[in-house]
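A.B. asks: here is a sequence with its predicted model. Questions after.
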Amino acid sequence: MSNIVDTLKLGRDALAEAMNLHIYDAANGETPGPKCRYQAAVLALDSAVTPPVKSRDRQFYTPLEMEAALCAWEFLLDHENLPEEKRVPAIAGAFGSMGYAAMRHVSMQAGAIALAVHDHMETNDYEHDGGSYDWDFVPSVLVKLDWLHLVQDNQYSGEPYRPDIPTLFELVLADLGDQITKRDRAAEWMAKARRECHKQWGYAELIDDHEERTRVAFEAKQDPAEFVRLLGEKYDLEPAGLAW
């Protein structure tokens, strides 16, 4: 599970399936009554895993979201100590008008946005391997946010602030291009498979002899070590430790 929300979703779906298939016959129209504790638990889990309209209404944050919030808060505090000419006016204005208590809550929402950008980066096979998450990546996201909209959403009844995450990432990529690299998952997989060929069968070029099988295994996200083991066994190769 990537985080606690995924775990709760899994538990919610399992409970709903058990309730509808084994406790009640939902297929034949049987439904739980208003006092059914299983239905109450499903509804409670629905509420827990459904993001509220307002960030401030959330009941819990994941450890990674808390880390991102703390990074955002550190950035805001450091930003306050910068010379005026180096400050981002929108951020300085928000801090000056809202104060510390309110901005701590704003930093939680800002951190969650920064984390979403980071997750988007990794999902698209990029790595931030040339700088630090707290002092480079998170600040790069934060200075690109609409702070007026963010504060109005977080502290007042303004419209929900939902910036476009892919667009934010493109801006961060332009800003931190020398720190962010594109992963070549195919090359990584092939390199691991080649090492396994040598380790298991003493023949690193095994995958070169079976390019189509190897391509299919990679695209199916098969474990390289398992693929190499099965490939060697298919062709009755002698294990490396037994080869003469």
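C.D. replies: Ah, there it is.
A.B. asks: going forward, measure contacts and count neighbours with C-alpha atoms only.
C.D. replies: Will do.
A.B. asks: if I look at residue 46, how far off is residue 164?
C.D. replies: From residue 46 across to residue 164, the span is 25 Å (C-alpha to C-alpha, to the nearest Å).
A.B. asks: so these two - more neighbours on which side?
C.D. replies: Set residue 46 next to residue 164 and count neighbours by other C-alpha atoms under 10 Å: residue 46 wins out with 15 against 10.
A.B. asks: now name the helix or strand holding that one.
C.D. replies: helix 37-49 (DSSP states H and E).
A.B. asks: against which helices or strands is that helix packed?
C.D. replies: The contact analysis (3 or more C-alpha pairs under 8 Å, 6 or more residues apart in numbering; DSSP states H and E) places helix 37-49 against helix 4-18.
A.B. asks: and the helices in this protein, which stretches?
C.D. replies: Secondary structure of the chain (DSSP state H): helices at 4-18, 37-49, 63-80, 89-98, 100-123, 138-142, 147-155, 165-175, 185-201, 211-219, 224-234.
A.B. asks: structure two is appended below for comparative analysis:
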Amino acid sequence: MPASRKQYTHLEMEAALCVWEWINDVTLDDTPQNLKEWVELREGVGSVELRHQSIVLGKWCLKIYDALTKQDRDFFDSMSYDWEVIPMMMRYANDPAGVPAIYKESLPDPSAIAQLVAREVLFKHYVWDCEREAEKQWKYRDLVFDHDDVIERAFEDGDDPAAVINDLGEELELIKF
């Protein structure tokens, strides 16, 4: 192989492919996950350029992933890398004006984005804990989604999921099972 050709690791290629899948999901067809800003970007720079920049974006996502799994290798446990983790990171691939960024120099600092992604992951786990409690205490798993504002506030306040669900059920005069 000529020295001028770049070589990529298996992880870099996997990340790039997952990014490319996400880009296609949000730019092709008129689906609920269609993101107008990304569609406009694709129309402006073209599919070939976006596919090429998936490598840059994949490497950026890996930096975020590495920062979040440095202390806890299982940080993203129970989450699908390609359908949950990469999309979560890609939602933050914007320049300071909020426009989708695809070039290395315009992408936000991975460390700053890692903090935002960490909050999302922790909230997702909190919701899962609340769902388990709602099912256990009230046999009403959707209690969490029916009162998402309460759950969001409780998460921000650091409240125990079991106590939050108990208090919410009692306030609504639900019957315990």
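C.D. replies: Received the coordinates, thanks. For clarity, every value in this text was computed on a predicted model and none was experimentally measured.
A.B. asks: care to give me the TM-score?
C.D. replies: For this chain pair, the superposition-based TM-score is 0.58 by TM-score structural alignment, normalised by the length of structure 2; 120 aligned residues with a C-alpha RMSD of 2.8 Å.
A.B. asks: re the thing from before, looking at the helices of structure 1, which one is packed in the most?
C.D. replies: When the helices of structure 1 are scored by mean count of other C-alpha atoms under 10 Å, the highest mean neighbour count falls to helix 138-142 (a mean of 22).
A.B. asks: average offset between that helix and structure 2?
C.D. replies: Compared with structure 2 after the fit, helix 138-142 of structure 1 shows a mean deviation of 0.7 Å (mean C-alpha distance after the TM-score superposition for structure 1).
A.B. asks: center of structure 2, which residue is that?
C.D. replies: residue 88 (1.7 Å; C-alpha atoms, centre = their mean).
A.B. asks: to which residue of structure 1 is that one aligned?
C.D. replies: In structure 1, the residue matched to residue 88 of structure 2 (TM-score structural alignment) is residue 140.
A.B. asks: just give the nearest non-adjacent residue to its match, would you?
C.D. replies: Once flanking residues are discounted, residue 140 of structure 1 sits nearest to residue 172: 6.0 Å by C-alpha to C-alpha, 6 or more residues apart in numbering.
A.B. asks: for that neighbour, give me its contacts.
C.D. replies: Going by C-alpha atoms under 8 Å, 6 or more residues apart in numbering, residue 172 of structure 1 touches 137, 140-141.
A.B. asks: which one in structure 2 is aligned with it?
C.D. replies: Alignment note (TM-score structural alignment): residue 172 of structure 1 maps to residue 117 of structure 2.
A.B. asks: next one: residue 59 of structure 1
C.D. replies: So, by TM-score structural alignment, residue 59 of structure 1 is matched to residue 6.
A.B. asks: right, and residue 104 of structure 2 touches residue 56 too?
C.D. replies: Yes: taking C-alpha atoms under 8 Å as the definition, residue 104 of structure 2 is a contact partner of residue 56 at 6.3 Å.
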